[in-house]
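In: build me a model:
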Amino acid sequence: MSVRILALVGSLRAGSHNRQLAEAAVKLAPEGVEVELFEGLADVPFYNEDIDVEGGAPATALRLREAAAASDAVLLFSPEYNGTMPAVLKNAIDWLSRPYGAGALVGKPVAVVGTAFGQYGGVWAQDDARKSVGIAGAVVAEEIKLSIPGSLTRFAETHPVDDAEVAEQLTTVLSSLVAVATTKAA
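Out: I've put the predicted structure just below:
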């Protein structure tokens, strides 16, 4: 069975360590697993019910919804901005939560991981993201966690895929999320 995981990165910065972590997930995906790194979150307008109308929703938001609907699971990569998740990630969750009760996240396994400069690796942001996707109807994989502290120093010279400890932890995250997705599908 092939498993598709949609990766959403909460940082728009070109050199983002969370983006690098997502890139590592793409490379480390086990055989039979495809991790799709969604491009274009910066182009999705802020959620507004006035523009989320049948036949009139923005193309970028529809593309996000289609990618999520076509996936078997979603993996969020969240930095921590002022103690919470970035607006771009919250906005993606808002778009994916609609239409209410039938959004692309309803019943979808979701895990949240990330890295941040602080000593806790962004756990507050990740906890907020888990809360938000749970309210949006996702099946939150609470047991799947990876918070990597000290991102600015840890990844200053090393890409996460080349950090043996991070690569091993990320591989475990992917395997665990695949197990949740295949159990749900069975």
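In: can we go C-alpha only for contacts and neighbour counts from here?
Out: Will do.
In: which stretches of the chain form strands?
Out: Along the chain, counting by DSSP state E, strands occupy 3-9, 33-37, 73-77, 109-115, 139-148.
In: could you also give me the structure for this next sequence, so I can compare it with the first?
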Amino acid sequence: MSHYQIAVIVGSLRKDSFNRTLATALAKLAPSEFTFKQVGIGDLPLYNQDDDGNPSASVKRLKNEIAAAQGLLFVTPEYNRSIPGVLKNALDQASRPYGQSAWAGKPAGVIGISVGTIGTALAQQHLRNILAYLDVPTLGQPEAFLQVKEGFFDASGNIGPESKPFLQGWMDRYVSWVQQHAG
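Out: Prediction:
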């Protein structure tokens, strides 16, 4: 049986982020041969092409953590109908210099949660567009546009009983996607 290391990129820096809680709870739904590691993106400098030849230690760390993973899980909020700037910066940093992207070929899942009724639908679509350009095979179905409501998370931060069957199905499909596409 293979082991799969998944790099989890949470698009929120907020300490009590719903998306960070979701990322942690989702990892508990995966089989034991999957390990999920949340990758820090809050310490990255803003992308500047002038730095391509001499990336910062945090950029090197990010690229190494992505390279070591067999799959990616993006868990992001929606800011102003798109992805947060911190997530776009991480995507840019680990994809540069041109031709040396750490993202290329890594199978990914995209999910997110918000207080709004459309969840993170537009942010996910924008993220999928970027990932397509970066040559990241991304799970298309099922889509998961989640809204934080009373009972979505239990007192321990796990997925609540009403949402668990759907998210277990999402995780099962994601696991299959990674197993099918991981090199």
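In: who wins for proximity to residue 123 of structure 1 among the strands of structure 1?
Out: For the strands of structure 1, proximity to residue 123 of structure 1 was assessed by Cα to Cα; strand 139-148 is nearest, at 6.2 Å.
In: can you mark which positions in that closest one are buried?
Out: Neighbour-count burial for strand 139-148 of structure 1 flags 139, 140, 141, 144, 145, 146, 147, 148 (criterion: 16 or more other Cα atoms under 10 Å).
In: so which residue is dead centre in structure 2?
Out: Nearest to the centroid of the C-alpha atoms of structure 2, with distances taken as Cα atoms, centre = their mean, sits residue 74, at 1.1 Å.
In: next one: that residue from residue 158 of structure 2, what distance?
Out: 18 Å (Cα to Cα, to the nearest Å).
In: distance of the residue lying closest to residue 23 of structure 1 once chain neighbours are set aside relative to residue 102 of structure 1?
Out: Leaving aside its chain neighbours, residue 23 of structure 1 sits nearest to residue 37 (7.4 Å; criterion: Cα to Cα, 6 or more residues apart in numbering). Counting by Cα to Cα, the separation of residue 37 of structure 1 from residue 102 of structure 1 is 23 Å.
In: any chance you could map the helices in structure 2?
Out: 18-27, 57-68, 85-95, 121-133, 164-181 (DSSP state H).
In: export the ones you listed to a markdown table and tack on mean neighbour count?
Out: Formatted as a markdown table, the helices of structure 2 follow (neighbours: other Cα atoms under 10 Å):
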| stretch | mean neighbour count |
| --- | --- |
| helix 18-27 | 21 |
| helix 57-68 | 18 |
| helix 85-95 | 20 |
| helix 121-133 | 17 |
| helix 164-181 | 17 |
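In: among these, which is nearest residue 48 of structure 2?
Out: Proximity to residue 48 of structure 2, assessed across the helices of structure 2 by Cα to Cα, is greatest for helix 85-95 (8.5 Å).
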